[in-house]
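Novice: sequence first, predicted coordinates after that:
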Amino acid sequence: MMMMMINSTLVSYFTFGAYVDTGMFKYLWFMIIMCFYVVILCTNVLLIVVICMNRSLHEPMYLFLCSLFVNELYGSSGLFPFLLVQILSDIHTVSAPLCFLQIFCLYTYANVQFYNLAVMSYDRYLAICYPLQYSTRMAFNKVTMLIAVTWLIPLLNIVVTISLSASLQLCGNIIDRLFCDNYSVVKLGCSDTTVNNIYGLMHTFIVLFGLAIIIFYSYMRILRVCFSGSKQTRQKAISTCTPHLASLLNFSFGCFFEIIQGRFDMNGAPIMLRIFLSLYFLTCQPLFSPLMYGLNLTKIRIICKSLVFDSIL
């Protein structure tokens, strides 16, 4: 055991065990992943530029959307360049500092996403349930504060999480995943991981459960107004809330798949299913959100159409 402890201090890189030799097909996978990344970059950057450059979109809902799209770029950039390098590489390894940097990026992305979706549900709750007081309740200063909280609190939480994981003594360096994730590193620990587990459970219960309550309460109140209000009120609620609900459900299912794969033995499942579940919330959500909001929100759709036609002409 003492020898294992000594060797654990020498872990300077991690090896990924989920990659399989695909031969010449790796170039096909490279092109597919590259296309995904290019589409994500183009769609999210387009919507960020549209919101920032048009003063008619400088409203709370669109500012929160802009924060969401920035986070999509941030999260996908924490995965795709790394994934592209690993696909072409014959040796699937990564240095320990880069591995923890990737954990920081991906976990921050997931947490900011949940905070953003919770803030957006609160914004829709005020807009639909208190339309006459909305401009005063959601003033610019409050919007700025909510966006700051959406980013700063997750950053602080992830710094603590990474610090706890980086302080562990590790007895191995093989991660059975396509990318670095915190739980896989913690499972390699040969020192006591009680603090890591307790902090992870506290964070999940207090933060994520609290955000789920905010989202659930907001939509219960919105549904109540929809059923008791006029047809025009229902149409407004459906048009503005449908993209957000679809995005929320898509991301929640993606995170659920990721948690299931991380916590349970999936070696009996087909390799392609494991890869799909592992990458779902990091690839589909950054594609899904801009398409949903760009197609369903009238103001954004009209401006995007005019930009596309102007560029063609």
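Specialist: Received the coordinates, thanks.

Novice: every contact and neighbour count from this point should use C-alpha atoms.
Specialist: OK.

Novice: now the helix or strand hosting Ile158: buried residues?
Specialist: Secondary structure from DSSP states H and E places Ile158 in helix 140-166. Buried residues in helix 140-166, counting neighbours by 16 or more other C-alpha atoms under 10 Å, are found at 143, 146-147, 149-151, 153-155, 157-158, 161-162, 164-166.

Novice: how distant is that helix from the center of its chain?
Specialist: A distance of 14 Å separates the C-alpha centroid of helix 140-166 from that of its chain, computed with C-alpha atoms, centre = their mean, to the nearest Å.

Novice: what helices or strands is it leaning on?
Specialist: When contacts are defined as 3 or more C-alpha pairs under 8 Å, 6 or more residues apart in numbering; DSSP states H and E, helix 140-166 sits against helix 60-77, helix 96-129, helix 182-187, helix 194-202.

Novice: repeat that with 7 Å
Specialist: helix 96-129 (3 or more C-alpha pairs under 7 Å, 6 or more residues apart in numbering; DSSP states H and E).

Novice: distance from the chain centre to the helix it packs on, please.
Specialist: Here the centre of helix 96-129 is set off from its chain's centre by 6 Å, with C-alpha atoms, centre = their mean.

Novice: here comes the other one, which I'd like you to weigh against the first:
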Amino acid sequence: MDVELNVTYVTLNGYVELQKYRYLYFVIMFLAYIAIMFCNSTVVILIWFHKNLHEPMYIFIAALLINSILYSTALYPKILMDFLSEKQIITYSACLFQAFVYYTVAGSEFSLLSAMAYDRYVSICKPLKYPTIMSKVTVNVCLALAWLIPACEFAVSVLLYYNTKLCDYTLNGIFCNNSGYKHQCVTSIIISIYGLVLLITVLILPLFFILFTYTRILIIVFQGGKEVRRKAAKTCLPHLLVLMNFSCFVTYDVITVRMESDFPKTVRFVVTLLMLLFHPLINPIVYGVKMKEISKHLKRMLCWLKSH
């Protein structure tokens, strides 16, 4: 811990061979950040400008891609600065804010995936009632709750951490996450209980809802005809791929936080970089390729760019 003018600094000790490969790391991650911003923004803009994409399914996809932009913007600029800095440090307040954005986006992503699962359920299992159930008001409420509830829940968590004294200000990672709870001088029972509440409300309940919803969809699909199965495969497969990718990402985060000291530093660093690279890029690639309407508009845009 460095203290200058009453400012507390946290050391990020997760970097490997930084002196030797700093410029290589920087170039790779900088290009990845540009690709993430470009791919996600392109699909969001397409959905925004084309009225035939102003449907609940595509609106939720746009929200999911905005999450990828927020997630990357919360992490990439600081990581890029650290690659070129002599000291990899961050103020404790900025560290808490970074963790807040990181987990809020993760929590809202599960909420959005839950809303998308329900949207597919209504579309496939109750097609006649779809316009009534998935109205504009319903979609707006789902979007608001998907962002506001995780933000409020993790804001409380940040306040609890802010008022907790830490005895070790060195984190074995390259960005701030929940691993700080292991460095408390005295383990806070309140933080432990609240962490369990967060785990249940943000992760377990949405995951069970998603699994239950897709189980119901599968039951209806197997009972239906060929057209029902085709529609289900076309619209549900991209969501399931994104869900599996995000579940792997969350599982990795939980494992590294819980096994911080036992996880090999080099392996942790490499896997973290890979997760930072691939997780925000998977969503626009999956939806851009697998969703027919989005893919069609992307091809038209590419053709227009070539002609000009």
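Specialist: It's in. Computed from a predicted model, the values in this text were never measured in an experiment.

Novice: related to what we said a few turns ago, the helix holding Ile158 of structure 1 maps to which residues in structure 2?
Specialist: Under TM-score structural alignment, the counterpart of helix 140-166 of structure 1 in structure 2 spans residues 136-162.

Novice: one more: stretch 97-116 of structure 1?
Specialist: Mapped onto structure 2 using TM-score structural alignment, stretch 97-116 of structure 1 covers residues 93-112.

Novice: what's in contact with the matching stretch?
Specialist: Contacts made with stretch 93-112 of structure 2 from outside it, assessed by C-alpha atoms under 7 Å, 6 or more residues apart in numbering, are listed as 60, 64, 67, 71, 74, 146-147, 150-151, 154-155, 158, 176-177, 202-203, 206.

Novice: I'd say Val143 of structure 1 and Tyr62 touch.
Specialist: No: counting by C-alpha atoms under 7 Å, Val143 of structure 1 stays clear of Tyr62, with 10.7 Å between them.

Novice: check the mean deviation of the match of helix 140-166 of structure 1 from structure 1.
Specialist: Following the fit onto structure 1, the mean deviation recorded for stretch 136-162 of structure 2 is 0.5 Å by mean C-alpha distance after the TM-score superposition for structure 1.

Novice: ok, so of the buried residues of helix 140-166 of structure 1, who is nearest Ile175 of structure 1?
Specialist: Ser165 (14.2 Å; C-alpha to C-alpha).

Novice: and the equivalent of Val38 of structure 1 over in structure 2, how many neighbours does it have?
Specialist: Taking TM-score structural alignment, the alignment pairs Val38 of structure 1 with Ile34 from structure 2. Residues near Ile34 of structure 2, counting by other C-alpha atoms under 10 Å, number 10.

Novice: most centrally placed residue in structure 1?
Specialist: With distances taken as C-alpha atoms, centre = their mean, the residue of structure 1 nearest its centroid is Ala110 (3.6 Å).

Novice: distance of that one relative to Asp181 of structure 1?
Specialist: As judged by C-alpha to C-alpha, to the nearest Å, Ala110 of structure 1 and Asp181 of structure 1 stand 12 Å apart.

Novice: equivalent analysis for Ile222 of structure 1, please.
Specialist: In terms of C-alpha to C-alpha, Ile222 of structure 1 sits 36 Å off from Asp181 of structure 1.

Novice: neighbour count for these two, which is higher?
Specialist: The neighbour count for Ile222 of structure 1 versus Asp181, taken as other C-alpha under 10 Å, is higher for Ile222 (23 against 19).

Novice: now the element after the strand or helix carrying the more buried one, going C-ward?
Specialist: Using DSSP H and E, the secondary-structure element containing Ile222 of structure 1 is helix 209-228. Per DSSP H and E, helix 209-228 of structure 1 leads on to helix 231-263 as the next helix or strand towards the C-terminus.

Novice: which residues in structure 2 does that following helix align to?
Specialist: Helix 231-263 of structure 1 corresponds to residues 226-258 of structure 2 when matched by TM-score structural alignment.
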